[in-house]
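A.B. asks: my questions concern the predicted model and sequence given below.
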Amino acid sequence: MTDSGRHGFATRAIHAGQDPDPTTGSVIVPIHATSTYAQDGVGGLRGGFEYSRTGNPTRTALEECLAALEGGRHGRAFASGMGATDTALRAMCRPGDHVVIPNDAYGGTFRLIDKVLSQWGVQHTPVALSDPDAVRAAVRPNTRVVWVETPTNPLLNIADIAVLAEIARTAGAKLVVDNTFASPYLQNPLELGADVVLHSTTKYVGGHSDVIGGALVTSDTELDAAFGFLQNGAGAVPGPFDAWLTLRGIKTLEVRMEKHSDNAEKVTEALLRHPRVTRVLYPGLPDHPGHEVAAKQMRRFGGMISFTVEGGEEAALRVCSRTRLFTLAESLGGVESLIEHPGRMTHASTAGSLLQVPADLVRLSVGIESADDLVADLQSALA
């Protein structure tokens, strides 16, 4: 699709990288289920493809679409969000380098940095990214990456991307924004000065809890080349069917995110009124400490909510076990609503660290069911 940057989000989601197939006219990108490609003589590649770990037309369509949605020049798709995370950090860091991370980062990200990359000599400092002065104090001469989640997982804190981009730039570091919670529809970090955007496309981008994937998007050609080298060299690539499923999910991203946000707002209102709920964490609330920044850099506030309940951990566990429409499961961002206990589930790896999450915390991924049904389900579980 020509001039995709001039088109609206929904148009890009449906058309970017997805022109009708030139051979058959198929309006949907084919699943190119092949491992290798015939060459017209040694080095005579048809369309630039030689081996599907290195490149596959279905994957290329996904990568072009993701880049268009984030306003970047280059996109790379991976077999998982953690595959994308590992690639980004290993492309930008060497032994002895330092990374600034959120003090409430996703448990898988923390585990990778604290337990895996530390063996490679990469150092890290957890810090409240909502506090620019704390970030400046955490930066060292060997800092290569400032790693940002906004909203964070699971405490839904907000970081000012433009401010952190300037701090990273001044320090000679790169700003990477994990945009999974917001999705490209609600937030575009590259426009705010970030160097790299990361997604677990498993979540809102795919949107149907049926495919695992990850992505990196940047406008930095040198960084993209480094990502591409590791994508091919380490091989954490998605298969063509995974790429195709993710593309299919992307087509409805705008309408889904609007519904997720609508429902989350109604669920938030109900939780605020419930006597057993002691705190509601949602950036759309006017009294949320990051509300003004979120309103400035996000279209809406998304479908993720966390809350605490009176009675501590046991009460939180009871709530998680008693819902019927909210399914007790890890992950997020699908059309169905999910509930989980971060301390025992997605963030168990942070136990005993500075990133340990509150024991009475419950996290919701609000789906696109009827909002009244979701509210009734939570009220029953909290009764």
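C.D. replies: Looks like it came in fine. Everything numeric here is computed off the predicted structure, so don't read it as measured data. Residues are numbered from 1 along each chain as shown.
A.B. asks: for the rest of this, base every contact and every neighbour count on C-alpha atoms.
C.D. replies: Will do.
A.B. asks: okay, helices next: where are they in this structure?
C.D. replies: 9-15, 57-70, 81-92, 107-111, 132-138, 161-171, 183-186, 221-234, 240-250, 253-273, 291-297, 312-322, 371-382 (DSSP state H).
A.B. asks: buried ones in the longest one?
C.D. replies: In this case it means helix 253-273. Under the neighbour-count criterion of 16 or more other CA atoms under 10 Å, helix 253-273 has 253-254, 256-265, 267-268, 270-271 buried.
A.B. asks: how about E265: what's its closest non-neighbour residue?
C.D. replies: G284 (7.6 Å; CA to CA, 6 or more residues apart in numbering).
A.B. asks: from K296, how far off is that neighbour?
C.D. replies: As judged by CA to CA, to the nearest Å, G284 and K296 stand 11 Å apart.
A.B. asks: show me which of these two is the more surrounded one.
C.D. replies: Counted by other CA atoms under 10 Å, G284 and K296 do not tie: G284 has more neighbours, with 20 against 11.
A.B. asks: thought the more buried one was touching F301?
C.D. replies: Yes. Between G284 and F301 there is a contact under CA atoms under 8 Å: 5.4 Å.
A.B. asks: between the two, which contacts overlap?
C.D. replies: A294, A295 (CA atoms under 8 Å, 6 or more residues apart in numbering).
A.B. asks: check contacts around the spatially closest residue to L378 that is not a sequence neighbour.
C.D. replies: Nearest residue to L378, sequence neighbours excluded (CA to CA, 6+ apart): T323, at 6.4 Å. T323 makes contact with D377, L378, S380, A381, according to CA under 8 Å, 6+ apart.
A.B. asks: got another one to weigh against that:
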Amino acid sequence: MTNASNARAASLAHLRSARLSVGDPIPLPLTMAAIFHAPGDATGFNQYGRFSNPNWQAVEEMLGHLEDAPCVAFPSGMGAISAVFFALLKSGDRILLPSDGYHTTRILADRFLGAFGVTCDVRPTSSFLDGGFDGYRLVFVESPSNPTLDICDIAAVAGGVHKSGGILVVDNTTMTPFGQRPLDLGADIVVAADTKAPNGHSDVLFGHVASRNAEVITAVADWRQTAGGIPGPFEAWLVHRGLETLELRFDRMCSSAEIIAPRLKAHPAIHSIRFPGLEGDPSHNLARAQMERFGFLISFVVASEDKAEDFINGCELMHAATSFGGVHTVAERRTRRGDAVPPGFVRLSVGCEPVEELWQSIKASLDRIIA
């Protein structure tokens, strides 16, 4: 990681220190409250649970520290994406989405934004610059894309979008601020599902919006308060706990993925593989330029649907599960989720297990499907 990333990681767990008095708990207390003592003019204080909560504020401070930008927390990643769409778009606007990114974002646009007069187009991540961005109020990219791990040049996209008068939103869920910094590359807004690596323990849904544009943050925060799309205090407390170890977990997961990916590529059961850290991967050179790490997701194809299921279910150190970014290694055959991928396509999320033991478990399961 860069020196700046190391500095952010070092200070992350100490953000509350300056406000502690003698005898205060060092871990963040859990504040389960819908109402607060608010006599007279309580402006600037907690008053009601839909308006604010100390646990939201603490986790937003941590996320803001990592993003180097104000953040607004939400009860899921899709909650964060929805807030951006509904707070910033109006009837008659056109938006551009990735055709190969997380499918629920496209479902939201097709089913709900269209009913309000917002037009949606899609474009592959690998050729996202083709065609320009004239006429788009909002452009949304996901790089690397989930699940195929294609990449686009975020800085170049940002320049094109801004030249055309639009705003650029980047879904950075797969990378976290320790792996990629879209705001530094010119994005106006970052959205992410902190359900994944930031929380890291697969026990809570959460999301956030980050932006250095004060008007965006105000609009998104106002939408959250009015619409009621708020995170729970306990969920915020869990994410706060998870963020304290994000740098450690993310480093372990990325380092393990860099070891495992070339071994997968060499295994005879693997027909094709995508991982930005592999030399020869179509995204490798761009990934080296715009990402601080190559991530912990690996996508590959085996011979058939049955062999993909047998591989996942037969691996002792792997869970068959959707989602990614937790301490457990998990994998999923993505055609189950409607992605346009081959039947034997597997998305592997490398966890925190010791890498050599994890690889031996993966190899043994792959060996079985070619036996």
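C.D. replies: Thanks, I have the structure now. All figures in this text were calculated on a predicted structure; none of them were measured in a lab.
A.B. asks: circling back: nearest to V280 of structure 1, out of the helices of structure 1?
C.D. replies: helix 253-273 (6.6 Å; CA to CA).
A.B. asks: would you mind pulling the contact partners of the closest one?
C.D. replies: Outside helix 253-273 of structure 1, the residues within contact range by CA under 8 Å, 6+ apart are 9-10, 13, 185-186, 204-205, 207, 277, 279-280, 282, 284, 300-305, 335, 366-368, 370-371, 374-375.
A.B. asks: just stretch 180-190 of structure 1 next, same as before
C.D. replies: Against stretch 180-190 of structure 1 from outside (CA under 8 Å, 6+ apart): 9, 69-72, 150-153, 161, 177, 179, 196-201, 203-205, 218, 253-254, 257, 297-302, 304, 333.
A.B. asks: what do you get if the cut-off is 7 Å, keeping everything else the same?
C.D. replies: For stretch 180-190 of structure 1, the external contacting residues (CA atoms under 7 Å, 6 or more residues apart in numbering) are 69-72, 151, 161, 177, 196-197, 199-200, 203-205, 254, 297-300, 302.
A.B. asks: picking up where we left off before, quick check: the residue nearest to E265 of structure 1 vs A182 of structure 1, distance?
C.D. replies: Per CA to CA, G284 of structure 1 is found 12 Å from A182 of structure 1.
A.B. asks: same deal with I339 of structure 1?
C.D. replies: Applying CA to CA to I339 of structure 1 and A182 of structure 1 gives a distance of 18 Å.
A.B. asks: repeat for L62 of structure 1
C.D. replies: 19 Å.
A.B. asks: those two: who's more crowded?
C.D. replies: Neighbours of L62 of structure 1 and A182, each counted by other CA under 10 Å, are more numerous for L62; the result is 29 against 26.
A.B. asks: list the residues that contact that one.
C.D. replies: G17, A243, L247.
A.B. asks: so how many other residues sit close to the last one?
C.D. replies: This means L247 of structure 1. Neighbours of L247 of structure 1 (other CA under 10 Å): 27.
A.B. asks: for it, which non-adjacent residue is closest in space?
C.D. replies: Nearest residue to L247 of structure 1, sequence neighbours excluded (CA to CA, 6+ apart): L62, at 5.8 Å.
A.B. asks: spatially central residue in structure 2, please.
C.D. replies: Residue closest to the mean C-alpha point of structure 2, counted by CA atoms, centre = their mean, is T173 at 1.0 Å.
A.B. asks: against Y106 of structure 1, how distant is the residue in structure 1 that that residue lines up against?
C.D. replies: Matched across to structure 1, T173 of structure 2 falls on T180, judged by TM-score structural alignment. Applying CA to CA, the value for T180 of structure 1 to Y106 of structure 1 is 11 Å.
A.B. asks: G44 of structure 2 versus G295 of structure 2, what's the distance?
C.D. replies: Counting by CA to CA, the separation of G295 of structure 2 from G44 of structure 2 is 40 Å.
A.B. asks: okay, the two: which has more neighbours?
C.D. replies: The residue with more neighbours, out of G295 of structure 2 and G44, is G295; 30 against 6, by other CA under 10 Å.
A.B. asks: could you measure from the corresponding residue of structure 1 for that one over to P30 of structure 1?
C.D. replies: G295 of structure 2 maps onto G302 in structure 1, with residues paired by TM-score structural alignment. From G302 of structure 1 across to P30 of structure 1, the span is 31 Å (CA to CA).
A.B. asks: could you do P240 of structure 1 as well?
C.D. replies: In terms of CA to CA, P240 of structure 1 sits 9 Å off from P30 of structure 1.
A.B. asks: next, show the common contact partners of these two.
C.D. replies: With CA under 7 Å, 6+ apart, P240 of structure 1 and P30 have common neighbours T58.
A.B. asks: those two - which one has more neighbours?
C.D. replies: P240 (22 against 17).
A.B. asks: give me the nearest residue to the counterpart of that one in structure 2, chain neighbours excluded.
C.D. replies: The alignment partner of P240 of structure 1 in structure 2, by TM-score structural alignment, is P233. The shortest distance from P233 of structure 2 to any non-neighbouring residue, by CA to CA, 6+ apart, is to N55 (5.5 Å).
A.B. asks: surely the match of P240 of structure 1 touches A34?
C.D. replies: No. Using CA atoms under 7 Å, P233 of structure 2 is not in contact with A34; the gap is 9.6 Å.
A.B. asks: stretch 291-310 of structure 2: end-to-end distance?
C.D. replies: Stretch 291-310 of structure 2 has an end-to-end distance of 33 Å (criterion: CA to CA).
A.B. asks: list the buried ones in it?
C.D. replies: Quick answer for stretch 291-310 of structure 2 (16+ other CA under 10 Å): 291-303, 305, 307-309.
A.B. asks: next one: stretch 224-237 of structure 1
C.D. replies: In stretch 224-237 of structure 1, counting by 16+ other CA under 10 Å, buried: D224, F227, G228, L230, Q231, A236, V237.
A.B. asks: cool, stretch 159-174 of structure 2 as well?
C.D. replies: G160, V161, H162, G166, I167, L168, V169, V170, D171, N172, T173, T174.
A.B. asks: neighbours around G121 of structure 1, how many?
C.D. replies: G121 of structure 1, neighbours per other CA under 10 Å, totals 14.
A.B. asks: any idea what it aligns with in structure 2?
C.D. replies: When structure 2 is aligned by TM-score structural alignment, G121 of structure 1 is paired with G117.
A.B. asks: understood, closing this out.
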